[in-house]
Structures are given as C-alpha cells and as structure tokens.
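Chemist: Pasting a predicted model and its sequence here:
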Amino acid sequence: MLSPEDMQKIYREIHKKLTEPFPEGTLEAQERDPNSKYIPVQPYIHRLEEAAGVHWSWHLTGPPVIYETEDLVQVTGVLKILDAEREGVGFSNLQRYSDTKKIRNLKEAIRSAGSDALRDAADKFEMGWKDLAPFRKWAKNPGAGLVSATQRSSREEKTQQCMRCKVPLNQEDIRMLEELSITMLYCQEHIPAHLIRNARK
C-alpha cells in the first residue's frame, strides 16, 4: 500500500506529463468558427495512456439524456486518475428524418457527446490549457497559473505610466523612484522637486 504522500507524488508526476503542450498540429478549427480552436478527443486519450497508463479510467454515469425540443443529447462521465476524479458533461446535436421526425444519428450523437464529456473532464485536469491559452480569454488571468511571475512583472511594468506625461516608465524611472522611496508614478523628468528634496533629507 502506498502512503498518501507517495500517491500525491505519483499524481504530481502524472499531472506534469498530462499538462505538457501537445505536438504541433494537434489543434483543430471549429467548423462554425475557423478562429476558434479545440483539441479532438484522440490526443487526450493518447496522452492519458502515455502519462497515466493503467492508472486512469473513464466511465459514463447514467444513461444519455435527450432534449427533444433542442435536438440535443447529453452524456455525463467521470475521468479518474489514481484517486482523483473529475466529472465531464458533453453534448451533441441530433438529426432527424424529415418525414418521420425520428432520430437518425442517435448512436453517433451519443458517441460524440461522450467524447465531448471526456474532453470536458480532461480540461478539469488542466490538460490542453497551454495549447488553448492563445485562444482563451481566461488564460490571461494570473490565477489560472499560465502566466509566470516574470511575465506578470514585465507586463505590470509596461502598464506603469508617468502621472504627468502618461509615458510608460522604463527601468531607470522605476529604479529612481525606488531609490527615493517615492510611491507615486513619475518619470525622472517629471518627479516634483519637493518629493526629491524630501527624499534626500
């Protein structure tokens, strides 16, 4: 029996492999919106096999749900890696015969919704985040963990502007303000004389 610490260590090793970028060319364009990218289910399955081997499983929870009015089928499943579980929900469009209105693609729609659900669960393990980041607004949020501290610092410096002339501060401006312990943002040219005198007293 592995200890909780050993299990956590193994999980972290697997998770690191799972979240590595996919090979170039993995992303595909959505049919309805060529500018929107997604990752097909097969690369997710291949990555799970490579990174987790016998330590992952996927199963559906309950029967598919059909929404007659919307012509949609919903599938829910659970992706398990070691003791960690993430639920995924997927949808697919139903097609009907024009004369009888009966569903003509139920089997394919359920399979497609299952793939969508697996991708949704894999997303909750942070799989594919690094690949999809350029196409997702949430990726710019530092809390998502995709923006390093160095990148945040660099970006914040670029947005710092002189209160007077509105010109972005450079490294020399920032260094001068730090040396004088001035918290207000000024470029060197526009630091008020009285702030300099007070700082040097």
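Modeler: In hand now; what should we look at?

Chemist: contacts, neighbours, all on C-alpha from now
Modeler: Will do.

Chemist: where exactly do the helices run in the protein?
Modeler: 4-18, 41-52, 106-123, 129-132, 149-159, 171-179, 193-200 (DSSP state H).

Chemist: Mind putting these into TSV with distance to P63 and mean neighbour count?
Modeler: Output for these, formatted as TSV (distance: least, CA to CA, whole Å; neighbours: other CA atoms under 10 Å):
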stretch	distance to P63	mean neighbour count
helix 4-18	29	14
helix 41-52	20	16
helix 106-123	10	22
helix 129-132	29	18
helix 149-159	45	12
helix 171-179	60	14
helix 193-200	71	11
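
Chemist: so which of the ones you listed comes closest to E68?
Modeler: helix 106-123 (12.2 Å; CA to CA).

Chemist: A further structure is provided below for comparison with the first:
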Amino acid sequence: MERDYKDIVAELKRAFPKDTVKFRSDNHRPYIPNQVYTDRVESATESRWNLEIKELEINVPHRYVKSIVQVQIDVHFRDGYGFAVIPGDPSKEPSNINTAVDKAVNEAFLTALDSYQMGWRDLAPYKMKDWAGNPALKHLLDHPEPDSQTAVVQSRAIVDRHCLVCSKVLTGDEWDLLGQVPNLNRDKMTYCFDHLPNHLKRKIDKDNIHQFEIRTQLD
C-alpha cells in the first residue's frame, strides 16, 4: 500500500538519528549532509519522487552559477534555489564550472526540502540565536518525537581523556567541543569546558557553545 502524502511529509519532518548533524571544517557551522536528505526522501516516498532542474544560469564572466530546482512528490511539488561562485579562472580550470553547478543544484535541492521542515528538529538546538530561538518554534525542542533521537542529549563520559588543569575526566561533549577549535591538537591540549582558555572558546561557533551549555544543564 502506497503512503499517503501527509504521512510522507510527517516522515520527512521526523528527526534523524543522533550524530547526524556535522560541522563544517572552515566555519564549524552545523549542517546535515546532502546524502542524508536524499536517503530520507527516497525511503519516505518509496522512490516516488522526482528532481527537476527548472533553471540553470552559468555566468562565466561574473563567475557564478544560479539554479532553481523542483522536488515533486506525487502531484505535489516544492521549488528551491541555489547559488555558487565559480572559483579561480574558469578559462584555465573549466572543471571548476562543473563543481559550481553541482554546488548550486545541491543547495537548491536542500532549499526545497527545507520548506518541508526537514532537519529542523536536528538543527534547532544549534540555532537558538537564529530562527530556533523564536517562541513559535519552541515545540521543536520541547516536544521531541518519542521514537527518535534528538540532538539534545545528556553529556557522555569517556575514558582516558583528562583535563590538563584539574585532571577531571572529560565528557564526550567536551571532547567533541575541543574538536571544533581550529588547529587544536586535542591529544596535547586537553581541557574540560571550565578550564578551556577564553581565546580558544571564542573560536567555537556561539550556537554550538550554547547547545553544549543546554546539554550540561540536563545532567
């Protein structure tokens, strides 16, 4: 029996497993990989969906690509847009154009799925100072689905990792937070959150710091 459209949408909104959210290496912002979204759409619709590129503008002189795509599920559809800069000199490195096209199309795909609130429950804890802090969206944090794992979890203890200052065993969340400090060797510069130097804390995304503090309050 084929799924009803409203059941498909409910499945798209469902929270992903714990640790699905990743952090970009350049700015440490949270994101969910494109492949995760594609897999969810494929499973939720039982392969009854289609992605169509409605518009693709490749502007070589000004080095950008703009894309508009449409995600169709049965008779319903959502549009999304994406934009990407073509790096370097396209005349010398034409393959960079293909890279920019892929990036613009992928971004448009994610924009379309974002209109289904896909991934909102997972990203909300990291966006408290952005859209998730709005009282109208508080339900994303206050009412997690009983069958799903959300990003708000209690801190996890790990072994053989001790703070250089107080010798306290680090929690898993403290260890993960250290991994978000650019160019920090966690094996040599191991600190608990309380003793992490302020100049290192400032290098971590503020949303991630806030989410860490939320988790520690649950302990």
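Modeler: Arrived safely. No experiment lies behind these values; they were computed from the predicted model shown.

Chemist: Superposed, what's their TM-score?
Modeler: Once superposed, chain against chain, the TM-score is 0.60 (TM-score structural alignment, normalised by the length of the first structure); 140 aligned residues with a CA RMSD of 2.7 Å.

Chemist: Mind checking the helices of the first structure for the one nearest to N141 of the first structure?
Modeler: Of the helices of the first structure, nearest to N141 of the first structure by CA to CA is helix 149-159, at 9.9 Å.

Chemist: quick one on the thing from earlier: distance to R86 of the first structure added to the helices of the first structure, as TSV?
Modeler: Converted to TSV, these look like this (distance: least, CA to CA, whole Å):
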stretch	distance to R86 of the first structure
helix 4-18	13
helix 41-52	14
helix 106-123	5
helix 129-132	16
helix 149-159	28
helix 171-179	45
helix 193-200	56
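
Chemist: Next, the contact list for the residue positioned nearest the centre of the second structure, please.
Modeler: The centroid of the second structure falls nearest to Y31 when counting by CA atoms, centre = their mean (1.6 Å). Residues in contact with Y31 of the second structure (CA atoms under 8 Å, 6 or more residues apart in numbering) are V21, K22, F23, R24, L123.

Chemist: top of these by neighbour count?
Modeler: L123 (21 neighbours; other CA atoms under 10 Å).

Chemist: That residue pairs with which position in the first structure?
Modeler: Matched by TM-score structural alignment, L123 of the second structure corresponds to L132 in the first structure.

Chemist: coming back round to it: between which two of the contacts of Y31 of the second structure is the distance greatest?
Modeler: The widest separation within these (CA to CA) is 13.5 Å, between R24 and L123.

Chemist: which neighbours do the two share?
Modeler: P30, Y31.

Chemist: what about the strands in the second structure?
Modeler: Secondary structure of the second structure (DSSP state E): strands at 22-23, 30-31, 49-59, 64-73, 76-85, 157-162, 169-171.

Chemist: which bit of the first structure covers the last one?
Modeler: The alignment of strand 169-171 of the second structure onto the first structure (TM-score structural alignment) covers no residues at all.

Chemist: Over to the first one?
Modeler: The counterpart of strand 22-23 of the second structure in the first structure, counting by TM-score structural alignment, spans residues 28-29.

Chemist: Show residues contacting that stretch.
Modeler: N35, S36, K37, Y38, I39, P40.

Chemist: That stretch: average distance to aligned residues in the second structure?
Modeler: Following the fit onto the second structure, the mean deviation recorded for stretch 28-29 of the first structure is 1.5 Å by mean CA distance after the TM-score superposition for the first structure.

Chemist: How far away from the center of its chain is that stretch?
Modeler: 17 Å (CA atoms, centre = their mean, to the nearest Å).

Chemist: again, but for stretch 141-160 of the first structure
Modeler: Distance, centroid of stretch 141-160 of the first structure to centroid of chain: 16 Å (CA atoms, centre = their mean).

Chemist: ok, the closest residue to D131 of the first structure other than its chain neighbours to Q30 of the first structure distance?
Modeler: Nearest-residue entry for D131 of the first structure: P21, 5.8 Å, with adjacent residues in sequence omitted and distances by CA to CA, 6 or more residues apart in numbering. Separation of P21 of the first structure from Q30 of the first structure (CA to CA, to the nearest Å): 20 Å.
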